[in-house]
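In: Sequence first, predicted model second:
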Amino acid sequence: MPRDEIEVPKELREFMLEEAEETFLGQKNGANKQYRYGNLHIREYNEKFLVHTDKIDPRKDPVGHLVHDAPEILIGLVCAIFSGSQVIKKLDKNSKKKSLASGLLLSIICGYLGYSTTKKLKNIWSK
């Protein structure tokens, strides 16, 4: 759990803002549902809610949200696109299926490595 996240046990009281909207935007982290209310991101689990504030509301500025709140996703995407395109350019142009398969595999691996490394660094820097 990030240091800036607040845990609200459900047995303490049912917590939910009437104006909060259920959303698919954001990492669910195993939550049953997630909601947004302005910059507030609320994850609902069986026994609790986890609540944190994002710097940028992804519904209003998705790119700004990726840059400021979720750089690991942005870096993972950039790594995936760059590595995959480089493999496709360099491999034999006569074997397009092999080039595409290799490019896709490498883009998945590099995208995941970029994502996970950035996420670890973000957690270290936030402590």
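Out: The structure has been received and is ready for your questions.
In: CA only for contacts and neighbour counts going forward, please
Out: Fine.
In: which residues does V8 contact?
Out: 15, 48-51 (C-alpha atoms under 8 Å, 6 or more residues apart in numbering).
In: Pasting the second one now:
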Amino acid sequence: MILMECSEPCREFCRWIETLPHHRKYVLRKEEYPALPNCFKETLLGEAVPGSVRQLRGPAGSHVHEFPDRWVLHRDIADAEADPLGHLLSDAPEYLVSAIAGLATALLAKQKRDGRNALLAGWSMTAFLLLLGKMGKTIGEDDSEKEAQAPRLKSGF
């Protein structure tokens, strides 16, 4: 992958991101990394994490949650902004599956002439499957934050 967004001072940092395994969390302490390079942009795409101030997305599918004292970075398989459907399929399938199942449930309930409860049934199915998907994902993932040994950022990015 060519890192066209990166400026020269942060190129080594961006290359380090490319080496990270997907979905593993890394902590960058703000004492050592007071700011991230300019190629990281604030985004609304992603789950809010309790205690985080904002979210950013950067090169190589990087997704960062900013906390008052640290950055927590992980790498997605597909970039949510460049490939939203690919991101849903590979990084957040529980959202896609629960939405489709909820819609199907609502349509089936409406077809059985229970239009009044169709929306409730659809939303209930969506919420149930989303929670189930989140629980399953949590069991299979290492959710711990690991201290990162990223390349030092030079000023001027």
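Out: Done, it's in. Because the structure is a prediction, the values reported are computed rather than measured.
In: Most neighbours among the contacts of V8 of structure 1, which one is it?
Out: When neighbours are counted by other C-alpha atoms under 10 Å, F49 leads those with 21 neighbours.
In: Counting neighbours, what do you get for K112 of structure 2?
Out: Per other C-alpha under 10 Å, the neighbour tally for K112 of structure 2 reads 9.
In: That one matches what in structure 1?
Out: Matched by TM-score structural alignment, K112 of structure 2 corresponds to K90 in structure 1.
In: Give me the distance between that match and R36 of structure 1.
Out: Look at K90 of structure 1 and R36 of structure 1: by C-alpha to C-alpha, to the nearest Å, they are 44 Å apart.
In: ditto for G84 of structure 1
Out: 34 Å.
In: For the longest helix anywhere in structure 1, buried residues please.
Out: Counting residues, the longest helix in structure 1 under DSSP state H turns out to be helix 96-125. Applying a neighbour-count criterion of 16 or more other C-alpha atoms under 10 Å, the buried positions in helix 96-125 of structure 1 are 99-100, 102-116, 118-119.
In: which stretches of structure 2 form strands?
Out: 25-29, 41-43, 54-57, 62-66, 70-75, 145-147 (DSSP state E).
In: would CSV of these with distance to G86 of structure 2 be doable?
Out: CSV is the format used below for these (distance: least, C-alpha to C-alpha, whole Å):
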stretch, distance to G86 of structure 2
strand 25-29, 21
strand 41-43, 17
strand 54-57, 16
strand 62-66, 15
strand 70-75, 14
strand 145-147, 25
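In: Noted, bye for now.
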